[in-house]
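**Student:** Fold the following, please.
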Amino acid sequence: MMEQFLLKGAVTELIATFDKNEKLDLGMYASQCDFQMQAGIKGLFCSGLAGESLYTTQDERIEMTKVAVEKAGGKVPVVGNIAELRLCDAKTLLQRYVDAGVDAICITQPYVLGYTPDLLFRYYSELAGMTKLPVYVYNAPQTSNTLSPALVDRIVNENENVVGYKDSTQDIIHLQSVMAGIKPGKHFECVAGSDATIFPTLTIGGCGIISLISAVFPKPIIDVCEIYFRGDIAGAFEKQKEILAIRTALKGAPFLAGYKYAASLIGLELGVVRNPLSDATQKEKDAIKANLQALHLI
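**Tutor:** Down below sits the predicted model:
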């Protein structure tokens, strides 16, 4: 059954690339995609929250997605993520992703304001009903609209082409409850949405990870999945502990800044963060560099 999964193993959440003037740099983005393909990553995830989707226009997101589709060349799946406040904008973006040639759609819940479970169900169902592509539910607590296990199961079970779940809750009880509520026989791909939860997600039947760490350091993320799939449970747990240390090092600066700085240390230019996000201070950069050196990553 694992061979039937579209997203299996390590999938990278691509990072938006801006030059020093905060203008989108597609050449830099293309190089990032090349780096991922050469590393052997199993999929490309476009315009996630960590891909600065809230700081880019739809036009910019589609430009980046087209580059990812071209660079993937049909060798690995490309997923287009929707993070919009208005349903009409979400519908427009979905159709533009389809036209750009993505292999699947991921839908993030609307953010900031609170929405009822019925409204969120209708939001996901109406979007899923627009396409024949596989659809994944993204549960991002940062939106202030965390989907309950019951709501995730309802969305998955009642929409035929909703086939998977990107879980960023970091809540193992939540995740077990979701897995328990999927109706028998339903094709379901549970993918970790946090590098901190790859191992526990795999142990309860998950199939992989949409990773931010792999944007800079793909090998340990690829390794933890492959080690687990080989049946070496103890080895996979040891690799997860290593990943936790990497994650701590990269989070030693404001959102994304640590990842972009770390990338520059290995010769992968991902540019600057876009305002109002802030860059890492020199003190933070020094600490990140020292920690990555101690982990033998640079």
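**Student:** From now on I want contacts and neighbour counts done on CA atoms only, so please keep to that.
**Tutor:** Fine.
**Student:** H296 - how many residues pack around it?
**Tutor:** 8 (other C-alpha atoms under 10 Å).
**Student:** Surely it is within a helix?
**Tutor:** No. Counting by DSSP: H, G, I helix; E, B strand; the rest coil, H296 is not found in a helix; it is coil.
**Student:** I'd like to know how far it sits from G208.
**Tutor:** Distance of H296 to G208, computed by C-alpha to C-alpha, to the nearest Å: 25 Å.
**Student:** How about D103?
**Tutor:** In terms of C-alpha to C-alpha, D103 sits 17 Å off from G208.
**Student:** Would you do the same for the sequence below? I want to compare the two.
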Amino acid sequence: MFKGAGVAIVTPFKNGKFDKDAYERLIDFQIENGTQALIVLGTTGEASTLSYEEREEVIRTAIEKNAKRIPIIVGTGSNCTDVAVKYTKQAEELGADGILIVTPYYNKCTNKGMIAHFTAVANATKLPVILYNVPGRTAVNIPPDVVVAMSRVENVIGVKEASGNISQILEIKRLVPEDFMIYSGNDDQVVPIYACGGHGVISVASNVIPKEMQHMCEAFMNGDVEEALRLQLKYKRFIDLLFCEVNPIPVKAALVEMNYIENELRLPLTPMEEVNRNKLAEEMRKLNII
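**Tutor:** Next comes the predicted model:
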């Protein structure tokens, strides 16, 4: 669907409601700075706390503001297969370019159940499907053999890998077709996953530094591994601070420092602790982000 840096974009709120104006500003900021795709209503977008009607407003706003400039991929996963299918059909009807499906969480499932779940969702749409492996949140890992099984489903075109397990990612690369996309789901592993045959990153950091994240990707793709590694190391502490509290708490705090959004999250998430926010702001000043 894309190569390079796609942003897992935040969902801004104001007075408890979706802040459409702020969202449109964020979208322009992303596209103007080279982001290759908008990943809407993922983990970073606080999708789990949005109603069906709010989801429609967010997706519709993204599609209309984007105006077909870059691909829009919508997170439609759920731990209930019927709900995931419902969300997927909604995204397709509204004009999304692709979907991202997270592993069922909380109730969990066997590998057989995982394949059945992903297949049911993929069969409910004509859109390209990206699997999303984030066992730190779901308590379930997508093993390579499941990824391989799903790669045989025509419209399953890739995986967002946030397991942090480089050996697993190498095994996936060894087994899947050459054109199967592998995206890093961890901002601190962009260069390592490129080295494993990856194709880019679905990035939280891109909310704040979209140009730099895309530059990192382009450098590696153009053969300048040294420059890509320089950028990976330059922003390592900043990335660490973006995950010192639960995502998207810190990245929203960073965007507040940049005057893009209000400092609002949906419960049970709460604003960043002051001591951590001060560390984040200090690092942003060091990097000339603010």
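**Student:** Can you pick out the residue with more neighbours from D103 and G208 of the first structure?
**Tutor:** Remark: of D103 of the first structure and G208, G208 carries more neighbours, 29 against 19, as counted by other C-alpha under 10 Å.
**Student:** Can you tell me what that one aligns to in the second structure?
**Tutor:** Counting by TM-score structural alignment, G208 of the first structure lines up with G200 in the second structure.
**Student:** go on, K75 of the first structure?
**Tutor:** In the second structure, K75 of the first structure lands on R69 (TM-score structural alignment).
**Student:** what's the burial count for its match?
**Tutor:** 11.
**Student:** secondary structure element for it?
**Tutor:** Per DSSP states H and E: R69 of the second structure is located in neither a helix nor a strand.
**Student:** next one: M150 of the second structure
**Tutor:** Going by DSSP H and E, M150 of the second structure is part of helix 144-151.
**Student:** compared with the first structure, how much does that helix deviate?
**Tutor:** Average distance, helix 144-151 of the second structure versus aligned residues of the first structure after superposition (mean C-alpha distance after the TM-score superposition for the first structure): 1.1 Å.
**Student:** Report the aligned residue range of the first structure for that helix.
**Tutor:** Going by TM-score structural alignment: helix 144-151 of the second structure matches residues 149-156.
**Student:** can you give me the helices for the stretch 1-150 of the second structure?
**Tutor:** 20-32, 52-66, 81-94, 111-123, 135-138, 144-151 (DSSP state H, counting those that start in this stretch).
**Student:** For V79 of the first structure, give me its contacts.
**Tutor:** Counting by C-alpha atoms under 8 Å, 6 or more residues apart in numbering, V79 of the first structure makes contact with G43, L44, F45, C46, V102, D103, A104, I105, C106.
**Student:** 7 Å - rerun?
**Tutor:** L44, F45, C46, V102, D103, A104, I105, C106 (C-alpha atoms under 7 Å, 6 or more residues apart in numbering).
**Student:** how much space between it and L244 of the first structure?
**Tutor:** Counting by C-alpha to C-alpha - V79 of the first structure and L244 of the first structure are separated by 25 Å.
**Student:** residues near G267 of the first structure, how many?
**Tutor:** Using other C-alpha under 10 Å, the number of residues around G267 of the first structure comes to 8.
**Student:** For burial, what's the neighbour tally of D171 of the first structure?
**Tutor:** 10.
**Student:** what residue of the second structure matches up with it?
**Tutor:** Checking TM-score structural alignment: D171 of the first structure goes with N165.
**Student:** wait, S206 of the second structure sits on V7?
**Tutor:** Yes. Counting by C-alpha atoms under 7 Å, V7 is a contact partner of S206 of the second structure at 5.4 Å.
**Student:** higher neighbour count, those two?
**Tutor:** Between S206 of the second structure and V7, counted using other C-alpha under 10 Å, V7 has the larger neighbour count: 29 against 24.
**Student:** tell me the contacts of the closest residue in space to the match of G208 of the first structure that isn't next to it in sequence?
**Tutor:** In this structure, G200 of the second structure finds its nearest non-sequential neighbour in G4, 4.3 Å apart by C-alpha to C-alpha, 6 or more residues apart in numbering. With contacts defined as C-alpha under 7 Å, 6+ apart, G4 of the second structure is in contact with Q36, H199, G200, V201, Q214, C217, E218.
**Student:** can you check Y228 of the first structure too?
**Tutor:** Y228 of the first structure touches A236, counting by C-alpha under 7 Å, 6+ apart.
**Student:** What residue in the second structure is paired with R274 of the first structure?
**Tutor:** So R274 of the first structure corresponds to R266, using TM-score structural alignment.
**Student:** picking up where we left off before, quick one: contacts of the match of helix 144-151 of the second structure?
**Tutor:** Contacts for stretch 149-156 of the first structure (C-alpha under 7 Å, 6+ apart): P117, F121, Y124, S125, V162, V163, H174, S177, V178, G181, I182.
**Student:** Contacts only, for the third one.
**Tutor:** Just to be clear, that refers to Y124 of the first structure. I155.
**Student:** That one maps to what in the second structure?
**Tutor:** Per TM-score structural alignment, Y124 of the first structure is aligned with F118.
**Student:** where's that match relative to I172 of the second structure, distance?
**Tutor:** 17 Å.
**Student:** One more: Y52 of the second structure?
**Tutor:** Distance from Y52 of the second structure to I172 of the second structure, by C-alpha to C-alpha: 34 Å.
**Student:** So which of the two has more stuff around it?
**Tutor:** Per other C-alpha under 10 Å, whichever of Y52 of the second structure and I172 has more neighbours is I172, with 22 against 12.
**Student:** Pull the contacting residues for that one.
**Tutor:** I172 of the second structure touches P144, counting by C-alpha under 7 Å, 6+ apart.
**Student:** On the three-state scheme, it is what?
**Tutor:** I172 of the second structure - assigned by three-state DSSP - is helix.
**Student:** circling back to that earlier point, which positions within the helix holding M150 of the second structure qualify as buried?
**Tutor:** P144, V146, V147, V148, M150, S151 (16 or more other C-alpha atoms under 10 Å).
**Student:** Also stretch 195-206 of the second structure?
**Tutor:** Buried, per 16+ other C-alpha under 10 Å, within stretch 195-206 of the second structure: C196, G197, G198, H199, G200, V201, I202, S203, V204, A205, S206.
**Student:** just checking, which of those residues belong to strands?
**Tutor:** When strands are assigned by DSSP state E, the members of these inside them are G200, V201, I202, S203.
**Student:** So what's the residue count around R277 of the second structure?
**Tutor:** 21.
**Student:** Matching it against the first structure, which residue comes up?
**Tutor:** Per TM-score structural alignment, R277 of the second structure is aligned with K285.
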